[in-house]
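> quick one, what's the 3D model for this:
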Amino acid sequence: MNVFELSPAIPQLASGDINETESFFNDFLGFDTISKMVEHSFLMVKRGPAEIHFWQSADRESAMNIATQSSCYIRVKNITALFEELKERGTTFRYELQKMPWGMYEMQIDDPFGNAIRFGEIIN
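Next up is the predicted model:
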């Protein structure tokens, strides 16, 4: 029997403009660009072990139609510190840090095209 280990899932989300998406994730969420392939209309960003990939849709409108149906959930240790950092960066929240009935302390930011980026920590 072969032994293997799965790595964390990496969401691949729609973007209406790869450069705008890159700036948003770098400036407001503190992610670093690990790869940007303009000729292939593809972007990869990472912060710690969290990684997200973006593909360029046909246009802004189609990106927003797709993205408003997409989301990404990132688990966090010490989410309060991340929340404070994001506030200092001037990030706009869909909803700020709050305790959810499903046992998570979470917040949500929507990217420029409507992808929901949720951060959560298990409530102890």
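> going forward, measure contacts between C-alpha atoms and count neighbours the same way
Fine.
> for the protein, just list every one of the strands.
Secondary structure of the chain (DSSP state E): strands at 12-15, 32-37, 42-47, 50-56, 71-75, 95-99, 104-110, 116-122.
> ok, which of those comes nearest Glu84?
strand 95-99 (9.7 Å; Cα to Cα).
> distance of Ser62 from Leu29?
Relative to Leu29, Ser62 is positioned 24 Å away (Cα to Cα, to the nearest Å).
> looking at these two, which one has more neighbours?
Between Ser62 and Leu29, counting by other Cα atoms under 10 Å, Leu29 is the more crowded of the two (20 against 15).
> surely the more buried one meets Glu84?
No: if you go by Cα atoms under 8 Å, Leu29 and Glu84 don't touch, sitting 11.5 Å apart.
> overlap in contacts of those two?
With contacts defined as Cα atoms under 8 Å, 6 or more residues apart in numbering, no residue is shared by Leu29 and Glu84.
> here is the second sequence; please produce its structure so I can put it next to the first one:
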Amino acid sequence: MLNSVCPILPSRDFDATSAFYDLLSFREVARFDAEGYLILVRDNVEIHFFNHPQHDSEASEHGAFVRVEDAMDLSESFGPLNLRTEGIPRFAKAENKPWGVCELEIVDPDGNLLRMGHIVDEE
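Down below sits the predicted model:
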């Protein structure tokens, strides 16, 4: 039986990664500098990072989709953070997409894409 999945994403700098995700209310639960591994958690979501100092954030193709209870509420909670809306890192507010999902977008300092959303009820 499958229970969950944790994306493993590149990080050029664990301190910068941890600080960025702290803004999003993720907390650092484990760091293994010698092994090059970092684990961040918020609620029931874990995001793992591997150390990759040469990673090119502009060319990143890494990402994950995180199912959330209410993407609009989450998006509004990120509003006061004044995150950029262009470049890297960036934030795009939640909106209903043609594929039936209300989702927001976060791109972290390493260019990793996180889409966070919920299925829109069709009534």
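> TM-score for this pair?
Taking TM-score structural alignment, normalised by the length of structure 2 as the basis, the two superposed chains have a TM-score of 0.86; 116 aligned residues with a Cα RMSD of 1.5 Å.
> could you list the residues in contact with stretch 14-22 of structure 1?
So stretch 14-22 of structure 1 is in contact with 33, 38, 41-43, 45, 54-64, 66-67, 111-113, 115, going by Cα under 8 Å, 6+ apart.
> and among the strands of structure 1, the most buried is which?
With neighbours defined as mean count of other Cα atoms under 10 Å, these peak in mean count at strand 12-15, which reaches a mean of 24.
> Arg89 of structure 1: how many residues sit nearby?
13.
> equivalent analysis for Gly30 of structure 1, please.
Using other Cα under 10 Å, Gly30 of structure 1 is surrounded by 17 other residues.
> quick check: it vs Tyr105 of structure 1, distance?
In terms of Cα to Cα, Gly30 of structure 1 sits 20 Å off from Tyr105 of structure 1.
> what does Gly48 of structure 1 give?
Applying Cα to Cα, the value for Gly48 of structure 1 to Tyr105 of structure 1 is 20 Å.
> for Leu86 of structure 1, same thing?
From Leu86 of structure 1 to Tyr105 of structure 1 the distance is 15 Å (Cα to Cα).
> and Phe113 of structure 1, by the same measure?
From Phe113 of structure 1 to Tyr105 of structure 1 the distance is 25 Å (Cα to Cα).
> so what's Val41 of structure 2 up against?
Contacts of Val41 of structure 2 by Cα under 8 Å, 6+ apart are 26-29, 47.
> mind redoing it with 6 Å?
By Cα atoms under 6 Å, 6 or more residues apart in numbering, Val41 of structure 2 lies in contact with 26-27.
> residue in structure 1 paired with it?
With TM-score structural alignment as the matching criterion, the partner of Val41 of structure 2 in structure 1 is Lys46.
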